[in-house]
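[1] Just a sequence and a predicted model for now, questions to come.
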Amino acid sequence: MTSAAQTVTLLGLCDGELDPKKHQSSYLTNKVGGGPDWCLVAPLQLPRCARCRAPLSHVVQVYCPLNESPYHRTLHLFACPASGCSGRADCWTVLRSQCLEVEETSSRPDPPQEAPRSATDWCEAADDWGMEEEEDDGWGGGGGVKKESKVQEEKAAPQIEGSETDVSSRLQDLRLAESQEKDDEDVAPPVFRPFFVSVVEESDLYGEYGELDHAQKLLREYERREGVKVGDMGDDDEEEGGSGGEKYEKTKARHGDAVFSRFMKKISSCPQQILRYCRRGKPLFISEPPSNLDQVVSRCGSCGGGRTFELQLMPALVSLLRGEREELGCSGGGGSAEEELEFGTVLVYTCTNSCWTSGSDSPVEEFCFVQMDPDQQLFK
């Protein structure tokens, strides 16, 4: 999706519902909701909420290979929709999975048909759509398994003859434990309705995007309500040294939150953006970040290296995260009033080196930082 030299910010927009009866998604698909499509490597079980221990719901999937890298690369964001959990960073999990392009093509000779792309890829490297993974049965052969089972039976036989009651009791306890473990694993998290995500460059929006007039109207309403003049649209953060940026930085909103005012100004050209992507770029904070953010962002748990900002989820995504059962008017499952995500922005930091060991058997966990929205009703 990007290289070290990239400075372009890409925006993710909702691009229609993903109907699983008509389209087959894969790890090459950018999408909201649904189930995760793993890049050959899947976790043994879904991540769980650190607060309530419930399985997390899949929120967003982003296919984001790096330029000049031989790997396919996908990020999955999970969150707990339970009341009181979604605004906490420890109730979110980001998993990164990768696989070699040659490894993927050689091990998948008959890929199923991929959903047609409805919009631009995240980057030039993301052009190998159509690959779908098959589960490897993990069995290297049959003879060794049978021989081992026979030896185990021979060793167990004398014990059964000597103490049938004791063995029966142990087997019963084992079955109860396995049954309890299976019940815990079978608790399915709420599933959000899936949507395709299309991609545009933020710089293309100024003066050309079809919703620009609507964005201008929203901006003017915000200025009247807050008693602040945020300046003309199109002023860039990187140009703050100019008079326009300097004037804005000195302006104080009526509620006194200059960071939030700056956030509103930046997204005013496209308030319906649900995701911002700029690896190694600067995050857009919705409220004042902690002064020790560099220390808050932990180092990569896999290689011990530093992390860099890669993407963030935006407030407009909140209204899209509704359970599949809610659409049918059903009770229970995802989408209940007690189970919905609320956040301002979720910032994702990933390993700077995007470390990966070929043949790895599990995804790499990355870091996310959550900020609540100080004025959520603006995005409803």
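    Perfect, I can see it now.
[2] CA atoms for contacts and neighbours, from now on please.
    Noted.
[3] Spatially central residue for the chain, please.
    Most central in the chain under CA atoms, centre = their mean is residue 77, positioned 2.2 Å from the mean C-alpha point.
[4] From residue 353, how far off is it?
    Applying CA to CA, to the nearest Å, the value for residue 77 to residue 353 is 20 Å.
[5] Likewise for residue 81?
    Distance from residue 81 to residue 353, counting by CA to CA: 31 Å.
[6] Looking at these two, which has the bigger crowd around it?
    Legend: neighbour count by other CA atoms under 10 Å for residue 81 and residue 353, higher for residue 81 (29 against 12).
[7] Pull the contacting residues for that one.
    The contact partners of residue 81, taken as CA atoms under 8 Å, 6 or more residues apart in numbering, are 56, 57, 190, 339, 340, 341.
[8] do residue 73 as well
    Residue 73 is in contact with 39, 63, 64, 65, 66, 96, 97, 98, 99, counting by CA under 8 Å, 6+ apart.
[9] and it, helix, strand or coil?
    strand (DSSP: H, G, I helix; E, B strand; the rest coil).
[10] where do the helices sit along the stretch 1-150 of the chain?
    Assigned by DSSP state H, counting those that start in this stretch, the stretch 1-150 of the chain shows helices spanning 101-107, 143-162.
[11] Only the buried residues of the last one, if you could.
    Buried residues in helix 143-162, counted by 16 or more other CA atoms under 10 Å: none are found.
[12] outside of that helix, which residues touch it?
    residue 167.
[13] so after it, what's the next helix or strand?
    Sequence-wise, the next helix or strand downstream of helix 143-162 (DSSP states H and E) is helix 164-185.
[14] Run the angle between that next one and helix 143-162 for me.
    With axes from the mean of the first three to the mean of the last three CA atoms, to 10 degrees as the basis, helix 164-185 and helix 143-162 are set at 130 degrees to each other.
[15] Buried residues of helix 164-185, list them for me.
    Applying a neighbour-count criterion of 16+ other CA under 10 Å, helix 164-185 contains no buried positions.
[16] Quick one: name whatever helix or strand follows that helix.
    Downstream of helix 164-185, the first helix or strand assigned by DSSP H and E is strand 195-201.
[17] thinking again about what came up before, now, the contacts of residue 81 that are in strands?
    When DSSP state E is applied, the contacts of residue 81 are split such that residue 57 fall in strands.
[18] Put the buried members of the contacts of residue 81 into a ChimeraX selection.
    Here is the ChimeraX selection string for the buried members of these, based on 16+ other CA under 10 Å:
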select :56,57,190,339,340,341
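[19] related to what we said a few turns ago, residues near the residue nearest to the residue nearest to the centre of the chain when sequence neighbours are not counted, how many?
    Distances taken as CA to CA, 6 or more residues apart in numbering place residue 94 nearest to residue 77, at 4.6 Å, with adjacent residues excluded. Neighbour count of residue 94, defined by other CA under 10 Å: 22.
[20] also this one, for the comparison:
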Amino acid sequence: MSVDSPSVGGKTSVLLGYPDEPADETASALDTRIGGLPIWLNPSSPASASLAKCKACKSLMTLLLQAYAALEGTLYERVIYVFACKNAGCRRRPGSVRAFRGIMRDEDKMHAVADQQKREDERRKKKAAAAAAAAKVEQSRPPQQFDLGNMLFGDGFGDGARPFGDGAHERPVESVSSPVTQNDVEQVSESLQRTTISVDAHRRDAIIQTPFEPWPPAEELESYKSWFLYVESEYLTNKAADQNNINQRFEILPAGASGNANEGPDEWSSLPESSSNIDKVFQNFADTVSDNPEQVVRYERKGSPLLYSKADEIGKLLVNRNTGQYDNNLIPHCEFCGSVRVFELQLMPYTIQTLEEGSGIDIFNGMEWGTIIVATCKNDCVPPIIDNKGVGYQDEWVGVQWEETK
């Protein structure tokens, strides 16, 4: 689908997260929340503080989102953390918003599944060997001389017997009792592949050798008020573009403008779908959001992000110039295993209102992004495990589409 295609009515494949109740002491690592402090998959296994430091000012950033995002068929818990710098001077600077993925493997399950997989592989090998031996025996037999009389009057093909005997010579295949189904085996294989994925040695060593940085005491960390999220499927109405429904917080980028008065014409103006479509991308964003205005998170792993603009740096990066469509192959590849990354989730503008409300931050001095897009490793490769708790963390890609300024 083109990034500026108007939405059609009905249920979509996107899951939406909405603010529910204020998060309290009952919150765990497996709750999806906005704001608050990070909760680690194991309390004794925090991520390195370096993963949550602003690349511009080097200070610790503030948690925007902690999303529980376990994947089907895997043997580990999985969480996505998103942080942003509150320093006004860092806005719009690269690395002022960051995200990383945390996993916690169940080592007991891993061993049990590995043992089951080994037994299944041995059973298949035995069956294949028996079939090969039987085929070899049949090939070594001399051609059979058939008696025409028997063939016509019995004791041969005429009574339905097999031309090469009744199968008694074949080696019986050992019956193996196994509680797993074929679907189980496929999921096991996929899960084991995730945990044993081949990683470039230089890339792996560089990540593993990154020194761990401890976190300051919790009372020294800044945080927004935290809210639990509830999740439900997205439903859209089928309506024509109506600019009266546009959230007044958004501004439409003038046709051909790049957001910088000192720059010349937009380089995309020469494309078949010219700058007139820049407004259509934003219009589609505004129309889609207007159906569910209090959404704070959109989740659709391996889906497509809802772009805020096609004219900014991120829009130009994610949209294929030839097709005019979103292309995840254009996202920087996973630094750990080298595979492509795929869209996983994005934070929406209502997050800003929810987090800053009651925080004492003037809306004109607060966050000013249109959407924050998070893409993760397509293979969901297992990062270096930092201790015997089976916990590991991996930096992921973030693309921030900032509010347009005139």
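    Right, received. Where do you want to start? Computed from a prediction, not measured in an experiment: that's the story for all the values here.
[21] Provide the TM-score value for the superposition.
    After superposition, the two chains reach a TM-score (TM-score structural alignment, normalised by the length of structure 1) of 0.57; 252 aligned residues with a CA RMSD of 3.9 Å.
[22] Please, where are all the strands along structure 2?
    Listed in chain order, the strands of structure 2 (DSSP E) span 10-22, 33-34, 62-68, 76-84, 97-105, 227-236, 297-299, 341-347, 369-377, 391-402.
[23] who's in contact with the equivalent of residue 298 of structure 2 over in structure 1?
    Using TM-score structural alignment, the equivalent of residue 298 of structure 2 in structure 1 is residue 276. Applying CA under 8 Å, 6+ apart, we find residue 276 of structure 1 in contact with 9, 10, 11, 12, 311, 312, 313, 314.
[24] Contacts only, for the fourth one.
    Going back to what we said before, that points to residue 12 of structure 1. Residues in contact with residue 12 of structure 1 (CA under 8 Å, 6+ apart) are 197, 198, 199, 200, 273, 274, 275, 276, 277.
[25] From these, pick the one nearest residue 217 of structure 1.
    Distance to residue 217 of structure 1 across these (CA to CA) is lowest for residue 273, with 16.4 Å.
[26] so who does that closest one touch?
    11, 12, 13, 14, 267, 314, 316, 317.
[27] okay if I get the residues you listed as TSV plus distance to residue 47 of structure 1?
    Output for the contacts of residue 273 of structure 1, formatted as TSV (distance: CA to CA, whole Å):
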residue	distance to residue 47 of structure 1
11	27
12	25
13	26
14	25
267	31
314	22
316	25
317	21
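[28] Now a PyMOL select for only the buried ones of those residues.
    Buried residues among the contacts of residue 273 of structure 1 (16+ other CA under 10 Å), as a PyMOL selection:
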select buried, resi 11+12+13+14+267+314+316+317
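[29] farthest pair in the contacts of residue 273 of structure 1?
    Longest span within these, CA to CA: 14 and 267, 15.5 Å.
[30] how about the residue nearest to residue 77 of structure 1, what's its partner in structure 2?
    Using TM-score structural alignment, the equivalent of residue 94 of structure 1 in structure 2 is residue 99.
[31] What of residue 307 of structure 1?
    Under the alignment (TM-score structural alignment), residue 307 of structure 1 pairs with residue 341 in structure 2.
[32] Report how many residues lie close to the residue nearest to that match when sequence neighbours are not counted.
    The spatially closest residue to residue 341 of structure 2, leaving aside those adjacent along the chain, is residue 377, at 4.4 Å (CA to CA, 6+ apart). Per other CA under 10 Å, the neighbour tally for residue 377 of structure 2 reads 25.
[33] contacting residues around residue 377 of structure 2?
    With contact set as CA under 8 Å, 6+ apart, residue 377 of structure 2 has these partners: 333, 334, 339, 340, 341, 342, 396.
[34] Can you tell me which of those is nearest residue 236 of structure 2?
    Relative to residue 236 of structure 2, the closest of these is residue 342; by CA to CA it sits at 23.7 Å.
[35] need the contact list for the closest one.
    The neighbours of residue 342 of structure 2, taking CA under 8 Å, 6+ apart as the test, are 301, 302, 303, 328, 329, 331, 375, 376, 377, 378.
[36] Map the last one onto structure 1.
    When you say that, I think you mean residue 378 of structure 2. Matched by TM-score structural alignment, residue 378 of structure 2 corresponds to residue 352 in structure 1.
[37] Could you tell me how far its match is located from residue 346 of structure 1?
    For residue 352 of structure 1, the distance to residue 346 of structure 1 - CA to CA - is 18 Å.
[38] With residue 14 of structure 1 instead?
    Residue 14 of structure 1 sits 17 Å away from residue 346 of structure 1, taking CA to CA as the criterion.
[39] and if you look at residue 90 of structure 1?
    Per CA to CA, residue 90 of structure 1 is found 12 Å from residue 346 of structure 1.
[40] So which of the two has more stuff around it?
    A direct count of neighbours by other CA under 10 Å for residue 90 of structure 1 and residue 346 places residue 346 higher, at 25 against 18.
[41] Hmm, the more buried one is touching residue 373, no?
    No. Counting by CA atoms under 8 Å, residue 346 of structure 1 does not reach residue 373; the two are 10.3 Å apart.
[42] In the stretch 251-380 of structure 1, what residue spans correspond to helices?
    Counting by DSSP H, counting those that start in this stretch, residue ranges of the helices within the stretch 251-380 of structure 1 are 258-267, 293-296, 324-327.
[43] Go ahead and measure how far the last one is from the middle of the chain.
    Using CA atoms, centre = their mean, to the nearest Å, the mean C-alpha position of helix 324-327 of structure 1 is found 21 Å from that of the whole chain.
[44] In it, which residues are buried?
    Neighbour-count burial for helix 324-327 of structure 1, with 16+ other CA under 10 Å as criterion, is recorded at 324, 325, 326.
[45] need the contact list for the nearest residue to the match of residue 298 of structure 2 once chain neighbours are set aside.
    Closest residue in space to residue 276 of structure 1, ignoring its immediate chain neighbours: residue 11 at 4.7 Å, by CA to CA, 6+ apart. Residue 11 of structure 1 makes contact with 199, 200, 201, 202, 273, 274, 275, 276, 277, according to CA under 8 Å, 6+ apart.
[46] cool, and residue 385 of structure 2?
    When contacts are counted by CA under 8 Å, 6+ apart, residue 385 of structure 2 touches 391, 392, 393.
[47] Go again with 6 Å.
    391, 392 (CA atoms under 6 Å, 6 or more residues apart in numbering).
[48] Quick one: map residue 25 of structure 1 onto structure 2.
    With TM-score structural alignment as the criterion, residue 25 of structure 1 matches residue 27.
[49] one step back: and of the strands of structure 2, who's closest to residue 284 of structure 2?
    Closest to residue 284 of structure 2 of the strands of structure 2, according to CA to CA: strand 227-236, at 11.9 Å.
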